[in-house]
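> Mind looking at a prediction? Sequence and model below.
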Amino acid sequence: MHPFNQLSDPSVSSVTPDASACATPYAFPPVTALAHAAADYATDAWQRAVLFADVMRERGNQYDAHLHERTPNVLDFSAELVVDGRTLPRPVNYGLVRIIAPADLQPDHDPAERHDPGRLRPFVVFDPRAGHGPGIGGFKRDSEIGAALRAGHPCYFVGFLPNPVPGQTVEDVMRAEAAFLEKVIELHPDSPGKPAVIGNCQAGWQILMTAAMRPDLFGPIIVAGAPVSYWAGWRGKNPMRYSGGMLGGSWLTALTGDLGDGRFDGAWLVQNFENLNPANTLWQKNYNLYAAIDTEAPRYLGFEKYWGGHVFLNAVEMQYIVDNLFVGNRLSSGNIVLSDGVRLDLRNIRSPIVVFCSYGDNITPPPQALGWITDLYRDDAELVGHKQTIVYATHDNIGHLGIFVSSSTGRKEHREFVSNIDLIDLLPSGLYEAHMGAKTDATPHAELVEGDHVLSISPRSIDDVRAIVQPDVQSDRRFATAAYVSNLNLGLYRSFVQPWVRLGATPWGVDLASRLHPLRVPYESWSDRHPLASSVAQAAERVKETRKPAAVDNPFWQMQNAMSNAIVTSLNIYRDARDAAVEQLFETVYGMPWLQALAGLAPPHDAAPAQPDDANARHVPVAAEQHRLRESMTQGGLVEASIRALLFVRRLHGEADERRFNLARAMLGTLSDRGILSFKQVIRDQAELLRLDADAAIGALPGMLAGVPPAEVHQAARHIDTISTTLPLDENERADLARVLTIFESASKTKAARRATVRQKVE
C-alpha cells in the first residue's frame, strides 16, 4: 500500500517499523512521507521558479535582438531579396524574396515523373500584417513554404518591415502585390500556369482584393484563416465581431492613430486577440512553461519570438481596414471602390479559390471565412454563371494560429493542397468541399497518392455553405446600424476632437507610449539589461546542474495541477459570462427600432434582402453562353471526346480524387504532348456542355471520333475504362461507362471496317 493511503486506512498499524522496513520508500510513516513529498516539491518548485525566470530573461533578450534585426522575421528558411517594395513607384514596406530550398527539403519524387519536365508553377506565400511580424507561413519545416519546396515548386515569400513607408495605403500595398506577381511571372516564363498564391489571415483578404483588381496575375488562390465576411458568426460564439460596435465604431481607431502621430501600433490588434482567451493569456501559457520547464522552453521561446514581434501600420491603412472591412463589411458585398474607380468584386476572380478554415478558430470562424459566398451568390446557377470555382475545407478543432503554424496542418492540409494544385486548377466552375483521408495499407491504388493522405474533392451547393454560415437578416441589420453609428461618431471625432489630439502628439511622447504598451512592458522590463539578470542566469546554471524534479504522483504536484485547472475554469467562466453580456448588449442597443430607422433601414417586414451590385461583375449573360456552348457541342477530336466521356461517367457524383486525376494526367500525356494545364479550358467547356445537355453531349461523340485512327480510339477507350474503375462505381456509373465505351469501340470498329473496305477496293 502506498504510504499516502495509510492516512485514511484504520487497519494500518501505527507502530514504527523497523530499520529494514525504513530502507524502502513505501515504509515511511504517513507524516514522514508527507514531509519528504513536501521537501521534494519545495525543491522542485524553487528550481522551476529560477528556470522560469531565466527563460523570461532569454525572452527579453530575444525580443531586444529581434527588434534590432535589419529585417525582423521568424522564417525557418534562407531567402534572397527579389523586389524591395520601397523602390516601387508607390513605395511600401513590403518585399518579395525567393526562398532557398534547404538540403533536407528535397522533393518527395522526381518532378519529371509526374509533371512537365523542368516546369513547375511557382508558389508565392503572403504573410499577414495584423500586429505581428512576418514569417508565420514558413515558421517550421512542416509549413506552407515547406510543403511547396518538398513538392519541388519554386517558392517566394512576401513579408514586410516593422515600420510602414509614410503615406502608404492599403491600395498601395495591393498594387505592390500585383507588381510582385508580375515579377514572379517574368522569372518563370515556362511555368505551365500562373503562380499559386497562399494568403494567411489578413493577407488572405488582401490578396483576394488584389485578385479582384488584377485577376490576370493569379493561379489558384489558397486563403487560410482569412476573415472576409466580418458580420457573420454564430450566436453565442465569435464575440470578436462585436468589438467595433461596442466601442462606438472606428473613431477609437482614428484616436489611436492620432496619438501615434500617424501610425497605428499593431500591439493593440494583438491585445484584441489576447483578450479573447483570458485563461491562456493570464495564466495557462506561462503555467505550461513553468510546469514543463525542462522541455517547454525551446517551443515557448520560438513562439514568443513571433508573438512579441509587434509591427506598425499607417493610421490611414488601419482606418481603411476598420471602416471598409471590420465595421463596414464592404468587401463581401462588392462595395469597395478604388481611387481609379475600379470596384472590387470578388466575383471577378477567375482563378480557383481554396478556403481553409476551422471550427476551433474563434478569430476567423467558418462563417467569416465562407460568408462571402452566400453574400455574393443566391444559388449555384449564379456561381457557375460567373465561371467561378471555390473549394472549401474545414478543420474540426485547430485554433487560428494552428492553421498556419501547426506541423500537423503543414503535413496534412497544406501538403495536400500543394501536391494537388493542378487538380484544383482544372476543376470546372462550381462549389466543392475538400477532404483528406489517411493513406493506409488498405488504400486502393496507394501508389497514385503523394504523401500520407488522399485528397478527394466533392461537389457542394450554396445551400451547404449556407448551412455552415447560417445567415441572419436581423443580425445583419444590427451590424448595419452599428456601421451607421460608427460613421456618425467618426465624423464627430474628426470635426471636434481630432485637431486637438494631433496638436498634442509629439515624437518622444509617441515613443514612450509605445514602450509602455501593456504587451511590451513584460518584454522590455526583464532582460540582461536588468541589474538582477546576471544573478538569475548564474542561479539557473547551478539549478541545471542539480535539477531534481518532483515525481508526477507527488501530492503537492497534483494539488498544483488541480489549482491550475481551477484557475483556468474560473477564467473560462468569466470569459463566457463576459461574451454573453457583450452579445446581449450589442443586440439590445443596435436592435432598437428607432436607432435602425435613424440609420435609414426600412422596417424588417418591408426590407428586401440585400444583394451585391452587379454593375461591375464580369459574368457572361446566360443566353449568350448557352448559345456558344450549343454551337461547340460537336466540335473537337479525341482529346475533347475522351474528357467528355470521363466527366460523363462521374457527372452524378462529380467527386475529384487525386488517384483518378493522376491516371488522367498520364492518359492525356499519351493523347497529346501538351502539358496537363493546357487542357484547363477544354475540361471546363466539356463540364459545362454536360451540365447543359448531357444526352446531346454524349450523342455528339461518334461525330467527334469520326476522323480519329481506330488504334487511338481503342487506346483511349482502354484509358477511360482504367481511370473510371480505379475506384468503385455505382450501378448508374457502370451503365454510363458501358455506354461511352460502346460508342468508342463502335467508332473504332466502324473506322477500321471503312479502311478495310477502301483497301480492298484499291487492291
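Everything's here; your move. Fair warning: this is a prediction, and the values are worked out from it, not measured in the lab.

> Going by C-alpha atoms from here, please, whenever you check contacts or count neighbours.
OK.

> So what's the residue count around the spatially closest residue to Asp172 that is not a sequence neighbour?
Leaving aside its sequence neighbours, Asp172 sits nearest to Arg90 (Cα to Cα, 6 or more residues apart in numbering; 6.1 Å). Neighbourhood size, Arg90 [other Cα atoms under 10 Å]: 16.

> Buried residues, stretch 374-381. List them.
For stretch 374-381, the neighbour count (16 or more other Cα atoms under 10 Å) marks 374-377 as buried.

> Doesn't the residue nearest to Asp172 lie inside a helix?
No. Counting by DSSP: H, G, I helix; E, B strand; the rest coil, Arg90 is not part of a helix but coil.

> also this one, for the comparison:
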Amino acid sequence: MSTETPNLPGGAMSGLVASAVEYMVDAGQRSVLFLDIMRRRGDQYREHVAQTAPHVLQYAAELIIDGRKLDEPVNYALVRIIPPAGVEIDPERRPFIVVDPRAGHGPGIGGFKADSEIGVAMKAGHTCYFVGFLPEPMPGQTIERIARAEARFIEKVISLHPKADGKPCVIGNCQAGWAVMILASLRPELFGPLIIAGAPLAYWAGVHGKYPMRYSGGLLGGSWLTALTGDLGAGKFDGAWLVQNFENQNPSNTLWTKQYNVYSKVDTEADRYLEFERWWGGHVNLNAEEIQFIVDELFIGNNLAAGKIEMSDGQKVDLRNIRSPIVVFCSKGDNVTPPQQALDWILDCYADVDEIRAYGQTIVYTVHESIGHLGIFVSGGVAKKEHAEFSSNIDLIDVLPPGLYEATFEAKGEETTSSDLVVGQWVMRCEARTLDDIRAMGGNSPEDERRFATAKRVSELNLAAYKKFVQPWIKSMVTPQMAETMRNLHPLRLQYEALSSHNPWMTAVKSAADDIEESRKPVSKDNPFLVFQEQMSKQIVHMLDSWRDSQEALSEAIFLNVYGSPALQAAVGIDPKSEPSRRREMPPEHRAMLEKRIAELKSKIGDGGLREAGIRGLLYAGSVRGMVDERSLEALRNLRRQDTGARMTLSEFKMLVREQFFMLLLDQEAALAAIPKLLPENANERRAAFAAIREVLSASSEISGEVANRLNRVGELFGVDAGAASKVAPFDPKAKAS
C-alpha cells in the first residue's frame, strides 16, 4: 500500500497547514476553557448543595408557610413571588400557584427564567405563589401528608385573596401534576383551573416502538428494587437515581451532545450551561415510603386512572370528582411523558363526551409537535406561547361549557379578525373534541393491558418475597453513615465533585484558563478541520442514537414476550383470554344525583330574565362552530367592563353559562321556546341585547352559514330583525331587567 502524501499545490498545502495550526490552537484553548467550565460547574454544585434551601428561582420570594412547622411536618413550603419592577399585579385576578416536581431535582424550574410559567402569569396580572421543597424529607413524611400540607397552602392563598375573581389556578409540572390531580380529587372545592404539564397520569399507556420507560418496571422485576434502594439509603431514596433514569433515556445527549455543545461554543455557552446544571445537579432525597407509593401505585400499578388509590381514612382517589377545568399540556417529542400517558386517563374515566359533561367536567388539552419533556416547563418559547396564552385566557377556560376541547394557537397577524381583542401574540381557541380524537393517537391493545397487569402482579409477588426474606437483613446491616457514604459516591455526584476546585489539579486549569482569556483566538467558521469536527460529532450522535434505538427495541421485545406469555399470565392469576377494560362505570349515587339535577334544570327552563335569554341565545348560535375563541371572551369582557352597576362574579357567570348550556343540551326546543317569556317588554332592551350577541359572535369570525341561520332564529325569538339589529348599540347592562 502506498504511503506517499498526495501532491498538492504549494499554496493549497500551506493553506491546509495554516488551517491545521489555527484549529489546533483553538482546540487546545477550547479544551482548557471547557475544563474550567467543568471546574466552575463543580464549585457551583458544592455551593448549591451546601445551602439550607437551594433553588433556581429567578425571582425574589416571601415565605408564607413553612411546612416543617405544621402539625404533620413536611419539607415543603409556600412562598409568594415578589413581582419584579415594571410588572403590575391586579389583586382582583385569581392567583396562580406553581407546584414544582420532586423528581430527583431541586425546586425552581417553574420560575427558572424570566420567560417562565411564573413570569408569564405575573405579566398577565396574576399574583403568583410557588410551592417548593427542601433537599431532605421530614421523618414520617408520606405522599398523603404532603397532599394535606398542600391543601393548607391553597387554603392560605384563598384567604389572602378574598376579592379574587375565582379560586387559584394551580400548575403542576411533571410529578407535581399527578400530585395536584390527587389533591383536587380529594378537595375539589379548593381549586380553580388546573394546568397539568408533562405529567404521567396513565403510566401504562403508549404505542409500540416508543416510550420505553413504561417497560422498565417489568424488566426490573417490579418495585422490589425500589424497596432495596430505599433500604440501602437507611429509609431514604436518593433522587439521583431518578435523574439517572432521565439521562438514560437520551444517551447521545447525556454522553456527548450536552458537553460537546459547551466545548464547541465555549465562548458563549458557559452561562446558559451552568445555569441549567445548577438545577440538574441539585439532587434531593425522598423517604422510602414516598417513592414506594409512587412506583407501586403509579408507575407499575397504574392505579390513579383506575381509581384504585385509597387514602388512610378510606377515601378513594377518583379523578372524576374534580370539578375545576383541567388543562393538560403534553408533547409528541416527550419520551418521558408521551401524549398517551398524559391523556389516556380520560379514556379510563369516561365512556364518551356526554359522560364528561354528566360529571360537569371541562377538559382542555394541547399537544406540542416536538418539544421535549423539560421544554414543556423550561423553554422560553413555550412559556411565551402556550403558557402565556393559558395565563391570559384562564377565565375563558374556566367558563367553557363542560366537555372535551383541544387548545390550538394561531399567530396574530395583520389580517387577524378583531386583532385588538387578542391579548398576546397568539390567538387561542378551544375546539370541541371527542374521545376518538384521543384514541387516534394510539394506545394499548387488550393484549398489552394483560401484559402490564401481569407485570404488576409479578411486582407484587417479588416485593412480598423481598420484604419477607431480604429486607430484614438489609435494614439490620445499613447504618445512616453507610447510606450517606453511598449517596456521596453516586456517579452523578462524583462527576461534579471530581472536577471542582476541591481537586488540586483543577487549580492549574483555572490559571491556564485565565491566561487564555487574554489571548483567545477562535477558529474561523470555514476552517476545514472545524467542519470535520462537526461531522464527527454528528456521527457520534448517530451512533449513540442507533445504540439507544436497538436497546429500546430489545427491551420492548423482551417485555412483550415475557409478560405476554400465557403460561406466566395464568401462573400469576391473569386470564390469558380476557379482554381487560380499565374504564369504570358511573356510580349509582352519582347517577341518582345526575337525574335529580336534570329534573331541576328542566324545571328552571322558564326561569330568569334578559341575562339568561342572552346567554342561551349566544350558546345556541355559537355552539354550531364547535369552538370557543379568546376574542369572543374578550368581547364579553368589554361588555362586562361597561357594567357600572352590580355585576356577576366570574363564578356566578360560570354557573349561569353552565346552566343555560345544559338546558339546551337536555331539551333544546323547550329552552328556545322559553326565550320570549324571559325577555323584557322594552323593545330597545331586546334589540340591544341581541346586538351584544351578534358582537360576541362576530369577534372571532364572520357570521355565516348555520351560525347565521341560528342567529336569525334567535332574532325572531327576541322579536327583532337580525339585519337591523346589527346597527344597534350593544345592550347597556345598567338597563338590564334581571
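Nice, I can see it. Values in this document were obtained by computation on a predicted structure and should not be read as measured data.

> before we move on, back to that, what's the residue nearest to Asp172 of the first structure aligned with over in the second structure?
Correspondence of Arg90 of the first structure to the second structure, assessed by TM-score structural alignment: Glu72.

> swap in Phe160 of the first structure?
With TM-score structural alignment as the criterion, the equivalent of Phe160 of the first structure in the second structure is Phe133.

> residues in contact with the residue nearest to Asp172 of the first structure?
If you count contacts by Cα atoms under 8 Å, 6 or more residues apart in numbering, Arg90 of the first structure has them with 168, 172, 176.

> Could you check how far the second one is from Leu338 of the first structure?
Separation of Asp172 of the first structure from Leu338 of the first structure (Cα to Cα, to the nearest Å): 11 Å.

> And Asp323 of the first structure, by the same measure?
Distance from Asp323 of the first structure to Leu338 of the first structure, counting by Cα to Cα: 14 Å.

> So between these two, which is more surrounded?
Between Asp323 of the first structure and Leu338, Asp323 has the larger neighbour count (other Cα under 10 Å), namely 21 against 11.

> In the second structure, what residue corresponds to that one?
So Asp323 of the first structure corresponds to Asp296, using TM-score structural alignment.

> Any idea how many residues pack against the nearest residue to its match once chain neighbours are set aside?
Spatially, and ignoring its direct neighbours in sequence, Asp296 of the second structure is nearest to Ser223 (6.6 Å; Cα to Cα, 6+ apart). Residues lying near Ser223 of the second structure (other Cα under 10 Å) number 29.

> For Ser223 of the second structure, give me its contacts.
By Cα under 8 Å, 6+ apart, the contact list for Ser223 of the second structure reads 217, 292, 295-296, 300, 459-460, 462-463.

> can you pick the most crowded of those residues?
Ile300 (25 neighbours).

> between the contacts of Ser223 of the second structure, which is closest to Ser264 of the second structure?
Gly217 (37.7 Å; Cα to Cα).

> Trace that closest one over to the first structure, please.
By TM-score structural alignment, Gly217 of the second structure lines up with Gly244.

> Surely its match and Asn324 touch.
No. With contact defined as Cα atoms under 8 Å, Gly244 of the first structure and Asn324 do not form a contacting pair (12.0 Å).

> got the contact list for the residue nearest the centre of the first structure?
Closest to where the C-alpha atoms of the first structure average out (Cα atoms, centre = their mean) is Ala224, at 1.0 Å. Applying Cα under 8 Å, 6+ apart, we find Ala224 of the first structure in contact with 198-201, 204, 355-357, 403-404.

> Would you mind measuring from Ala567 of the second structure to Glu652 of the second structure?
Distance of Ala567 of the second structure to Glu652 of the second structure, given as Cα to Cα: 58 Å.

> same check, this time on Glu144 of the second structure
33 Å.

> Neighbour count for the two, which is higher?
Set side by side, Glu144 of the second structure and Glu652 show more neighbours around Glu144, with 17 against 14, by other Cα under 10 Å.

> Wasn't that one part of a helix?
Yes. Glu144 of the second structure forms part of a helix when assessed by three-state DSSP.
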